[in-house]
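Undergrad: compute the structure for the input listed below.
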Amino acid sequence: MRTDSVQSISRHDYRPYPYRITHADLQFDLQADATRVHTRLSVESADASGQALVLNGEDLTLEQVALDGRTLSPDEYTLTENTLTLAPGTLPAFTLEITSLCRPADNTQLMGLYVSGNSLFTQCEAEGFRRITWFPDRPDVMSRYRVTLRADKQRYPLLLSNGNLLESRDLPDGRHEAVWEDPHPKPCYLFALVAGDFACREQTIQTRSGRDALLQVYSDHGSEHQTEWALDSLVRSVRWDETRFGLELDLDRFMIVAARDFNMGAMENKGLNVFNSAYVLADPESATDASYHAIEAVIGHEYFHNWTGNRVTCRDWFQLSLKEGLTVFRDQEFSADMMTHGLPEAEAQSARAVKRIDDVTALRIAQFPEDAGPMAHPIRPESYQSISNFYTATIYEKGAEIIRMQHTLLGEEGFRAGMDEYFRRHDGQAVTCDDFLSAMESVYVRQNPGSTLEQFRRWYSQAGTPRVKVTLAHDAAAQTLRVTLEQRNPPVGIETRQNPPVEKLPLHIPFALGLLDGEGKELSLTHKGVKQATALLELREKSQTWTFENIAEQPVPSLLRGFSAPVIVEYERTPQELALLARHDTDAFARWEAAQSLATRVLLDSISRPESGSPDEQLLIDTWEALLQDGSLTAAYRSRILSLPAERELLEKTSPLDPLAVVEARRRLIGKLGDALAPFWMTAYEDNRIDGPYAPDAASSGKRSMRNLALLYLMAAGGQGGQELTLEHYDAARNMTDRMAALGALVQYGTPEARSERLQHFYTQWRHNPLVIDRWFAVQAASAATSLADVRQLMTHPDFSLRNPNRARSLIFQFCTNNLRNVHSREGHSFWAEQVLALDALNPEISSRLARVFENWQRFTPVLRDSLQQAWRHIQSQPALSSNLSEIVNKALSAQ
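TA: Got it, this is the predicted structure:
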């Protein structure tokens, strides 16, 4: 549907659906051009008030409607473009049958039933089921589904749907059918079907209760060798959920199917997960370490939804973080546990820290800017126009941090008790974020008599990233230290346009604190007779003070250890304090944070004074040298602490946003660090060489990460030796991680000849592998050496298609998001607007995501701000924008 006027939906307007759909019997005659769907619904009145029965539908052709076996005439129902309304009167229960057509081959939105390659797939979250058949398309209507699929057997030899396979048989006309039944009630957004010809890798396991369960991974023929890691990851996910949370697979089988065309990463349909092939297919030759880790994490995420999202689902879409924030937290913990498996304690702690660093980095790059922009919203939004626009970093990543804070407050044992209580209360129900927090609160109250989590609930209703100001007052005579925390959360997004301004009350913030002395030795914190290395301060008031005893000298504070809350800390440190923390802090996250803060300080100094540079540059070099020689650090951790802040993260620290200055400052500093520490980088390069076959384990991937970081610094230093080493590295690479690292360094810092030669070589070698060619497009699009003209040329490449979401993301999104040097011009902004509109005509969900790249346009330098505003106005002026895009445009322009 395309619209010029879009209405907002408010959370407070929620009303229960007046009917229960107890059973849904769906029969599909599958064809790409036109699929006929016969729907038989068992309906019961929920309130006996005789209200109208309103069903959603989109791009459907209605053929017939029957009530209790009687065909209705058109004057007995009301049909609009998007609703089918009936008046069943006061019938307490009845059967409704609907026959309709949908057209998968015409469905470029990839929502509902669509064609990818020679196969048929579905995507129903959030509101795609209405593009398959008429139905109350909302998550609180939960039904048991029986699905019959019929299709040409030669074209579609595999017919899959949710739940358990009851029977399959051949039909006399060259067709066949399969009947599936899901024994668990579910909302329609969890419905799925897949029809096609696939290879299958499978394994039968025994659940902890002794049942046999069949695990299957389906993919295109010829890719079977690339699904071993995916199946192994699924097995690990099943075992982990049994062990960590006591949750068992509740079906006879669990299936994953890889799709080449998919809007998202994956989808947790009950028992039949449809995945973007990028999160299924992997082998050492074609997949990087990052790909292996992402596949494991995403497979874990979707499997964990089987309980946190499917068995207990959302009452309405405002509760989206109920399932997504919780499940992201669970997949983060799963990945951390997998990374630490079998490692000695010290290495295991380092591996956990690396995972935490990566998750917080992603949060700061994607979610912190969102919290500061016109689309800022709480993890439980108050209103939306298109729910597809709220699959955001706030819902997912910030939502996970809010779950993590509950885990911090309750502890591992308490959190597990809260999860058990949540499932005891709500298994099989559609519930709210408040219901989850109430289950956790029942444990917290037992642990802390007289206290509740009532104040913590404000995290669910307040947008923005809170700021916590830290003040220290040391009394040498009394040997005490007074620590004062003061919180504030300024209005953001729609709050800035409210009159009077919205009042934001203090939040409940767990703030982890440690102390070091002047030599870097950790001090004990004694408060009210309790001594500990790290104190967890529960900040509840606008300002609170804690007094610690036996602190003989002015300490150096280690703040927000483990990133105990998603906040911005305000505390003025000296460069020397940052260097000391970077070398000695016992909290691995805080140590990394100090090193990043020191590098950020140097980079921001060089932006503000490009002529003289930063006075702390030598201190940074000395600190980097010390870290390079610290034998206690694992390779993976060292690769994180010695990396400079990403351009996009650094950009958020400039005011106004100055992308060109950020790019140049970062390129200069990485070159200086590469040159000044060249012997140490070379030692690190040699010391982290790996002999033997490829393995994606934490230790091996950590060594590759450090070796490739050293290569990047040497390449950025600008000497001939760096390029020669990088070329040798590319030619000798035996896995995609090393090959892509060398190609990326050449594309960023190499000569035009070396860049062109290796890009051509890479394409020639991998042109038949779509996922690898996605990387080929992406590595060029994100490079500061790639101009807008180069990108337009790449768009004419025979392997590029705007219709494929992965390909659009690899080129268009990468250029607009990560090529800060070349997208920020009037021509670059016009290109972005042009692609937003082109995608909107094909796939509004992808279009609106591209539009959000510049939602913070008003924060840029005046010249760039004016150029971006003109591009936004151009988009707004076009007729009949999709509802997805219209919401983004209106909110972005109303923020000026």
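Undergrad: only C-alpha atoms from now on, for both contacts and neighbour counts.
TA: OK.
Undergrad: check which helix or strand residue 434 maps to.
TA: Here residue 434 is covered by helix 433-447, with elements defined by DSSP states H and E.
Undergrad: list the buried ones in that helix?
TA: The neighbour-count check on helix 433-447 (16 or more other CA atoms under 10 Å) flags 433, 436-444 as buried.
Undergrad: show me which of these is closest to residue 201.
TA: Proximity of the buried residues of helix 433-447 to residue 201, judged by CA to CA, is greatest for residue 436, which lies at 36.6 Å.
Undergrad: thinking again about what came up before, now the buried residues of helix 433-447 as CSV including distance to residue 301?
TA: Conversion of these to CSV gives the following (distance: CA to CA, whole Å):
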residue, distance to residue 301
433, 19
436, 19
437, 21
438, 24
439, 22
440, 21
441, 25
442, 26
443, 25
444, 26
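Undergrad: nearest to residue 136, of those residues?
TA: Using CA to CA, the buried residues of helix 433-447 come closest to residue 136 at residue 433, 22.3 Å.
Undergrad: residues contacting that closest one?
TA: Remark: with contacts taken as CA atoms under 8 Å, 6 or more residues apart in numbering, residue 433 is in contact with 319, 321-322, 380, 460.
Undergrad: just the ones of those residues in strands?
TA: Judged by DSSP state E, strands contain none of those.
Undergrad: could you dump the residues you listed into CSV and include distance to residue 695 and neighbour count?
TA: Putting the contacts of residue 433 into CSV (distance: CA to CA, whole Å; neighbours: other CA atoms under 10 Å) gives the following:
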residue, distance to residue 695, neighbour count
319, 39, 22
321, 34, 32
322, 35, 30
380, 40, 24
460, 41, 19
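Undergrad: from those residues, which single one is nearest residue 701?
TA: residue 321 (31.5 Å).
Undergrad: how close does the closest residue to that closest one other than its chain neighbours sit to residue 282?
TA: Spatial nearest neighbour of residue 321, excluding adjacent residues (CA to CA, 6 or more residues apart in numbering): residue 395 at 5.0 Å. With the distance defined as CA to CA, to the nearest Å, residue 395 ends up 29 Å from residue 282.
Undergrad: now swap in residue 529 and tell me
TA: Between residue 529 and residue 282 the computed distance is 54 Å (CA to CA).
Undergrad: show me the contacts for the residue of the chain positioned farthest from its centre.
TA: The outermost residue of the chain relative to its centre, with distances by CA atoms, centre = their mean, is residue 477 at 50.7 Å. Residues in contact with residue 477 (CA under 8 Å, 6+ apart): none are found.
Undergrad: Proceed likewise with the subsequent sequence, for comparison:
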Amino acid sequence: MRTDTGQVFKLEDYRPTDYLIPKTGLTFRLSPEATRVIAVLTVERRDGVAASVPLVLDGDGLTLSRLAIDGRTLTPADFLATPDQLTITTLPAASRFQLLIETELAPAHNEALMGLYRSSNVYCTQCEAEGFRRITYFLDRPDILSVYTVRIEARHHEAPLLLSNGNPAGSGELADGWHYAVWHDPFPKPSYLFALVAGALGKVADSFVTLSGRKVELGIYVEPGKEGLAGYAMDALKRSMKWDEEAFGREYDLDVFNIVAVSDFNMGAMENKGLNIFNDKYVLADQETATDADFANIEAIIAHEYFHNWTGNRITCRDWFQLCLKEGLTVFRDHEFSADQRSRAVKRIAEVRTLRAHQFPEDQGPLAHPVRPRRYREINNFYTATVYEKGSEVVRMIRTILGSETFRAGMDLYFERHDGEAATIEDFIKVFEDVSGRDLSQFSLWYHQAGTPNLTISSTHNAAAQEFTLEIEQSVPPTPSESRKRLMHIPLAFSLVGTDGKAIAYSGVEGASVEDGVIHIRRRRHMVRFSGVGERPAMSLNRGFSAPVTLSVEQKADDQFFLAGHDNDTFSRWQAFNTLLTEALISAFRQVLDGQQPGFASRLTGLAGKIAGDETLEPAYRALAVALPSEADIARDIGKNIDPDAIFSAREALTAAIAEANREIFSDLYHRLADKDAFSPDATSAGRRALRNILLDYVSLLPGGAALAARHFQSATNMTDRAAALTVLALRHSGSPETVKALADFEAKYTTDPLVMDKWFQIQASVPGPQTIYAVRALTSHPAFSMANPNRVRSLVGTFSSANQTGFHRADGEGYRFFVETVLQVEKRNPQLAARLATALRSWRSLEPARHAKAREALLSISNAENLSADLRDIVERTLA
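TA: This is a model prediction of the structure:
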């Protein structure tokens, strides 16, 4: 584990390396305690670089055993080797030579889960971002593209399966029960995409015929006995391959495509060329063990990693500052895939909720950074919602501005122009400028400037002149290291909605560029005047969430209610009702602080019932619409002096008011939605379950609610319903006999299934109130829990610290004390996981003064600990800054 070096990497300091490595040969002789790695690198000196310039290679905790150039063993006078760097000063005069490096590793002791490690008797690698340097010394950066040939040797009984990137190129038996396999990847790739897996795994096999008629062998490898849980993942993979051919013209290029599911993994999955490695929670699923959300996540993440084959692998990023070029772009592609596979409206709402829950707080806090950062101290900490989710929204805005056909032409040119290259954001923007003839330099600020823009909007209607005028002002709040912001190009989709719910036509517009229902905001202030508008319209703004901005709109409540019931843009209709709910909750929060009992308008609570019962809307959409904003959402909109207990009380009061106002509607609909057909994970069936389960949450607050939830739990035929009922019991009826029994029954049924037990931990960590900290502490000693497994830690500690506002932010600071202990304990094994846990306190400055002081004290306790890793220190110091 590397401790903090204090080095800051800056975008402006980028320069090409003096040397290239066009070919890489690797031989692994696997052993848990002493794996030997022989790397044979073909090294080329760039034109103009003198032979006297040393070759400096990256390492991380390495032990060097042997070093040779063109067959000559180097002496200590020829080089300087430390665990973290190899500098070779004596080099051949020839511009091309072969470098042999032998290192020794101990995979069984690699608890950081980076580089080559061994877990659950399986050898596995994770090399993104800088894990390859934990295997051998290398120019470990994305712009060094190399063709890899890999030979893996292992004891047959220990690792009958030997996998690496590319196509199989040979295998055979060796002496003393050993065997080998050779893999060759013909496509040059950066070191972060290298992968190796060896062990005893079961296989699910299938094949896919590409657009040009090539047959690709598909394999998904899982823990023996779990092959039956990989069927949905295989189906999702084949659908992804077909969709990418149809939507983007991208055909798969190797003879095989393999996925391996492992239980100990820091990330969701990794897109290594031809050998994707997955956290098993995103591969294994059936109706008994996986919820509808799990099925949807599997589908999306399988697609995401497959789509990286072109956006990330065939075209990679020049340096880690360009991370969004592969991640944001690929998130956009997987969002489009999921929208086509499921419901575009429902998917869009879910995307925006995720963005607001994770990226908006990032933009508004001490960890704010541009989509393309300009500097970093630890790259692992920039795998963020800004890079992924906001990066996706920036790509979406390009499509909105240019239109679908021109956007596709730009993507085609990008693939044609940059295939086999390590590209930059400038390369990406340039293809769209070239195909459209537009200047996108102002729009590019979305990549270079942190912060969430705000649009302040007011309107007037002159009936006599038949004019409707919008006054729009944009602002971007200051963020760390950026106090002055430049004006953005914001595509604001809109409609002027008439009393019949249809768009009002206008005869002319002046004051801004308006194209295809989009106002292009480029200046600080715009006065947009629409002529020929006889009736006063309701403003439907940022339709489909055309730009990741916040709106401050002067709008009558009547208009919001009207749009919530009639807007023909499904996202904007949801947004209108969500805004009404948020405003009511903020008002209730203030009433609670003043010692008053919150009150709610009957037309608001009644509208929830009308939306829930509207058969013209998809059930999944109705489920999203009647789900209240989360406590974290409310806190974000309040902004400062946050009292989590008051927010919780306000939210509970509105939930109870809606349940009481719609008791007959909700109860009747809940019973009518009972699933009478065999389970299916398809979107329609999942939507019905989602609506029924959100209704269960409401009706459980009525008399007999605990018994109803218990019956729901006992009669459930799938994990979606079972987990939903258990959640309702635990969160609404904590400590009741029904809840105690259900928790015990769930534990007894699934105690040997770690992924299902994660749900059990997560549900209990979510229980609101000051007593939950004691349950969470106790659960860290549960036999099914392990601090060494990232999934277990995220399910319990991560849920408690990021999703349980009243428990984690307990007024006496006990939640923070537990947090400090746990983060420092995890960091000893896995700095990357500890750093991600530490982001739970990114919004500490918005808390009310007493909690604010205790949260700061907790962060200082972590900061003052000795020998902190670069990962954790970077997060804590930026959070405190």
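Undergrad: part of a strand, is the residue nearest to residue 321 of the first structure?
TA: No - Residue 395 of the first structure sits outside any strand when classified using DSSP: H, G, I helix; E, B strand; the rest coil, being helix.
Undergrad: how about it, what's its partner in the second structure?
TA: Aligned counterpart of residue 395 of the first structure in the second structure: residue 387 (TM-score structural alignment).
Undergrad: who's in contact with its match?
TA: Contacts for residue 387 of the second structure were tallied using CA under 8 Å, 6+ apart; they are 323-324, 327-328, 370-372.
Undergrad: please convert the buried members of those into PyMOL selection syntax.
TA: Selecting only the buried members of the contacts of residue 387 of the second structure in PyMOL, with burial defined as 16+ other CA under 10 Å, works like this:
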select buried, resi 323+324+327+328+370+371+372
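Undergrad: sort out for me which of the contacts of residue 387 of the second structure are in helices.
TA: When DSSP state H is applied, the contacts of residue 387 of the second structure are split such that 323-324, 327-328 fall in helices.
Undergrad: which residue ranges of the stretch 751-881 of the second structure form helices?
TA: Counting by DSSP state H, counting those that start in this stretch, one finds helices in the stretch 751-881 of the second structure at the ranges 754-765, 772-779, 790-793, 799-803, 805-808, 814-829, 831-838, 849-863, 870-880.
Undergrad: okay, and the longest one goes to which residues in the first structure?
TA: Meaning helix 814-829 of the second structure. Alignment note (TM-score structural alignment): helix 814-829 of the second structure is matched to residues 827-842 of the first structure.
Undergrad: quick check: the matching stretch compared with the second structure, mean distance?
TA: Superposing on the second structure places stretch 827-842 of the first structure at an average distance of 1.0 Å from its equivalents, by mean CA distance after the TM-score superposition for the first structure.
Undergrad: which other residues reach that stretch?
TA: Contacts of stretch 827-842 of the first structure from elsewhere in the structure, counted by CA under 8 Å, 6+ apart, are 108-109, 788, 802-803, 812, 816, 822-823, 846-848, 850-851, 867-868, 871-872, 874-875, 881-882, 885.
Undergrad: give me the buried subset of those residues.
TA: 108-109, 788, 802-803, 812, 816, 822-823, 846-848, 850-851, 867-868, 871-872, 875, 881-882, 885.
Undergrad: just the element for the aligned residue in the first structure for residue 172 of the second structure, please.
TA: Mapped onto the first structure by TM-score structural alignment, residue 172 of the second structure lines up with residue 169. Mapping residue 169 of the first structure onto the secondary structure by DSSP H and E places it in strand 164-170.
Undergrad: wait, residue 414 of the first structure sits on residue 443?
TA: Yes - in this structure, residue 414 of the first structure sits in contact with residue 443. The criterion is CA atoms under 8 Å, and the distance is 6.4 Å.
Undergrad: where do the helices sit along the stretch 251-400 of the first structure?
TA: 289-304, 320-340, 345-362, 368-371, 393, 399-426.
Undergrad: with residue 607 of the first structure as the reference, name the closest of those.
TA: Closest to residue 607 of the first structure of the helices of the stretch 251-400 of the first structure is helix 368-371 (CA to CA; 20.2 Å).
Undergrad: read off where that closest one ends up in the second structure.
TA: Using TM-score structural alignment, helix 368-371 of the first structure corresponds to residues 360-363 of the second structure.
Undergrad: now the matching stretch: how far from the chain's centre is it?
TA: The gap between where stretch 360-363 of the second structure is centred and where its chain is centred comes out at 14 Å by CA atoms, centre = their mean, to the nearest Å.
Undergrad: average distance between that stretch and the first structure?
TA: After superposition onto the first structure, the average distance of stretch 360-363 of the second structure to its aligned residues comes to 0.2 Å, using mean CA distance after the TM-score superposition for the first structure.
Undergrad: one more: stretch 576-585 of the second structure?
TA: Distance for stretch 576-585 of the second structure, averaged over aligned residues: 0.6 Å (mean CA distance after the TM-score superposition for the first structure).
Undergrad: quick one: that stretch aligns where in the first structure?
TA: Residues 594-603 of the first structure are matched to stretch 576-585 of the second structure when aligned by TM-score structural alignment.
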